[in-house]
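S.K.: predicted model follows, preceded by the sequence.
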Amino acid sequence: MTATAIPGYDYGTAQVAHAPLSLADFELLKQAVMFGPDDERYLRMAGEVLADQIDDVLDLWYGFVGSHPHLLYYFTDGQGHAQNEYLAAVRRRFGQWILDTCRRPYDQVWLDYAYEIGLRHHRHKKNQTDHVQAVPHIHFRYMVAFMYPITATIKPFLAKKGHSPEEVEAMYQAWFKSVVMQVALWSAPYVASEDF
């Protein structure tokens, strides 16, 4: 499935909210996580490595969420009934997010979509994209906590294509920096604008 055919994937469209962070502020955020041109290069390499492993990565991540009822809860109706169509729809966008993390330029369009992802986890827009009746809000603590599993579990996948240990580590560090930046951006709806 191409990115444009993924339901609810609105990257670069007018449906995406404008991020509350300027490009100048975004550059400072990059500096704060030590993200530079080498990281962009290693993320491109990671994208090549991960492209044919997306389903395996998602199987691992979904297995993790599914094995923890307090995380799976956010994909339920609040009464313990999983919303399987919702899980499937999010999975397709999650796979595209992996590719976007590695392949897209980190420009205004990328910045806006990172903010949009945060809105879709917050009561502002959760459930609206897929028109579901699931739990209406993901608690902020899990936004931050999920940073670890989606980082720590990626390294074995990066090591599967015969790159040197140094290249694998560089791809991993670039991924880690990007995830930290994105979680910071996803946090914007949870934080008072004057505090963000």
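M.R.: Looks like it arrived, so ask away.
S.K.: only C-alpha atoms for contact and neighbour calcs from this point on.
M.R.: Noted.
S.K.: ok now the longest helix anywhere in the chain, how far from the chain's centre?
M.R.: Using DSSP state H to assign secondary structure, the helix with the most residues in the chain is helix 165-186. Helix 165-186 has its average C-alpha position 12 Å from the chain's average C-alpha position, going by C-alpha atoms, centre = their mean, to the nearest Å.
S.K.: who are the contact partners of Gly118?
M.R.: With C-alpha atoms under 8 Å, 6 or more residues apart in numbering as the criterion, the residues that contact Gly118 are 185-189.
S.K.: what's the farthest-apart pair in those residues?
M.R.: The span of the contacts of Gly118, defined through C-alpha to C-alpha, is set by Leu185 and Pro189 at 8.6 Å.
S.K.: more neighbours: which of these two?
M.R.: Comparing Leu185 with Pro189 by other C-alpha atoms under 10 Å, the one with more neighbours is Leu185, at 25 against 22.
S.K.: could you double-check that that one sits in contact with Ala114?
M.R.: Yes - using C-alpha atoms under 8 Å, Leu185 and Ala114 qualify as a contacting pair, with a distance of 6.1 Å.
S.K.: next SSE downstream of the strand or helix carrying Glu116?
M.R.: Taking DSSP states H and E as the definition, Glu116 sits inside helix 108-121. Helices and strands here follow DSSP H and E; after helix 108-121, the next one along the chain is helix 140-145.
S.K.: let's bring in a second one:
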Amino acid sequence: MSQTSIPGYTYGTPQVAPSPVTDADFALLKQTVLLGDEDLRYLRLAGEVLGDQIEAILDVWYGFVGANAHLVHYFSGADGRPDPQYLGRVRQRFGQWIRDTCGAQYDRAWLDYQHEIGLRHTAAKKNRTDGVASAAPQIHLRYLIAFIVPITATIKPFLAKKGHAAADVEGMHAAWFKAVTLQVTLWSEPYVATSVF
């Protein structure tokens, strides 16, 4: 599937508003999560390892969400029931997010798209991308942050499936954790006042 055929995927397009995070603050965030050149190498390796496993990964993540009523609520229609079309569209973008996480260039286009993703979790933009009338007008910040754990814990078995040395699996897993934490930190920006971010 090409990136352009993914509904609502607007990375690098004029539809994406600029992130208010400055380059200097972004550099400090990367420094704070200890994201360095070695991590970028491991993320690229993770991209190779995970590339043909994305649907299986999404099955695990969607299984986790579906097994927790408080999480699947965010994918519900106006009637409060899970919206299959909405879930399907988000799934396509979620798969692309795995690819983008592993291949991130950490440039301005990437930073701007993190801002867009953050906005799409808030009342400012949630449901608009897919034209959904949802019972959930936003995703609460507490679950955005807490979701770092299942997204990180469940990826490790997939990183280990291709027979890489244990040290390389650990390196990929650590890099993934740093990359996910960095992204969720950036996604939290639209939730809070600029003065406290």
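M.R.: Right, received. Where do you want to start? Keep in mind that this is a model prediction, so the values were computed, not measured.
S.K.: what's the TM-score for these two chains?
M.R.: TM-score for the superposed pair, counting by TM-score structural alignment, normalised by the length of structure 1: 0.98. Supporting figures: 196 aligned residues with a C-alpha RMSD of 0.8 Å.
S.K.: rewinding a little: now distance to Tyr74 of structure 1 too, for the contacts of Gly118 of structure 1, in JSON lines please.
M.R.: Rendered in JSON lines, the data for the contacts of Gly118 of structure 1 read as follows (distance: C-alpha to C-alpha, whole Å):
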{"residue": "Leu185", "distance to Tyr74 of structure 1": "20"}
{"residue": "Trp186", "distance to Tyr74 of structure 1": "16"}
{"residue": "Ser187", "distance to Tyr74 of structure 1": "17"}
{"residue": "Ala188", "distance to Tyr74 of structure 1": "19"}
{"residue": "Pro189", "distance to Tyr74 of structure 1": "17"}
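S.K.: separation between the closest residue to Pro165 of structure 1 other than its chain neighbours and Ile54 of structure 1?
M.R.: Closest residue to Pro165 of structure 1 in three dimensions, ignoring its sequence neighbours and counting by C-alpha to C-alpha, 6 or more residues apart in numbering: Ala159, at 7.7 Å. With distances defined as C-alpha to C-alpha, to the nearest Å, the gap from Ala159 of structure 1 to Ile54 of structure 1 amounts to 14 Å.
S.K.: would you mark the buried spots in stretch 118-137 of structure 2?
M.R.: Judged by neighbour count (16 or more other C-alpha atoms under 10 Å), stretch 118-137 of structure 2 contains these buried residues: 118-123, 126-127, 132-137.
S.K.: kindly report the same for stretch 84-104 of structure 1.
M.R.: Of the residues in stretch 84-104 of structure 1, those buried by neighbour count under the rule 16+ other C-alpha under 10 Å are 86-87, 89-93, 95-103.
S.K.: same question, stretch 156-168 of structure 1
M.R.: Neighbour-count burial for stretch 156-168 of structure 1, with 16+ other C-alpha under 10 Å as criterion, is recorded at 157-159, 167-168.
S.K.: contacting residues around the nearest residue to Pro82 of structure 2 once chain neighbours are set aside?
M.R.: If the residues on either side of it in the chain are set aside, Pro82 of structure 2 comes closest to Ser76, at 4.0 Å by C-alpha to C-alpha, 6+ apart. Ser76 of structure 2 makes contact with 82-83, 134-136 under the criterion C-alpha under 8 Å, 6+ apart.
S.K.: how does it look with 10 Å?
M.R.: Taking C-alpha atoms under 10 Å, 6 or more residues apart in numbering, we find Ser76 of structure 2 in contact with 82-84, 86-87, 132-136.
S.K.: cool, and Gln92 of structure 2?
M.R.: Gln92 of structure 2 makes contacts with 1, 3, 5-9, 55, 58, as judged by C-alpha under 10 Å, 6+ apart.
S.K.: let's see if you can find the most crowded of those.
M.R.: Neighbour counts for these (other C-alpha under 10 Å) peak at Tyr9, which has 20 neighbours.
S.K.: secondary structure class for the aligned partner of that one in structure 1?
M.R.: Residue correspondence to structure 1 (TM-score structural alignment): Tyr9 of structure 2 is matched to Tyr9. The three-state label given to Tyr9 of structure 1 by DSSP: H, G, I helix; E, B strand; the rest coil is coil.
S.K.: how much space between Tyr9 of structure 1 and Ile98 of structure 1?
M.R.: For Tyr9 of structure 1, the distance to Ile98 of structure 1 - C-alpha to C-alpha - is 13 Å.
S.K.: equivalent analysis for Asp38 of structure 1, please.
M.R.: With distances taken as C-alpha to C-alpha, Asp38 of structure 1 is found 18 Å from Ile98 of structure 1.
S.K.: ditto for Lys160 of structure 1
M.R.: Lys160 of structure 1 sits at a distance of 16 Å from Ile98 of structure 1 (criterion: C-alpha to C-alpha).
S.K.: quick revisit: now list whatever residues contact both of Leu185 and Ala114 of structure 1.
M.R.: Overlap between the contact sets of Leu185 of structure 1 and Ala114, as judged by C-alpha under 10 Å, 6+ apart, is given by Ala19.
S.K.: ends of stretch 130-139 of structure 2, what's the gap?
M.R.: Taking C-alpha to C-alpha, the span from the opening residue of stretch 130-139 of structure 2 to its closing residue is 15 Å.
S.K.: the residue nearest to Arg81 of structure 2 when sequence neighbours are not counted: how many residues sit nearby?
M.R.: Ranked by C-alpha to C-alpha, 6+ apart and with sequence neighbours excluded, the top spatial neighbour of Arg81 of structure 2 is His73, at 7.5 Å. His73 of structure 2 is flanked by 19 other residues according to other C-alpha under 10 Å.
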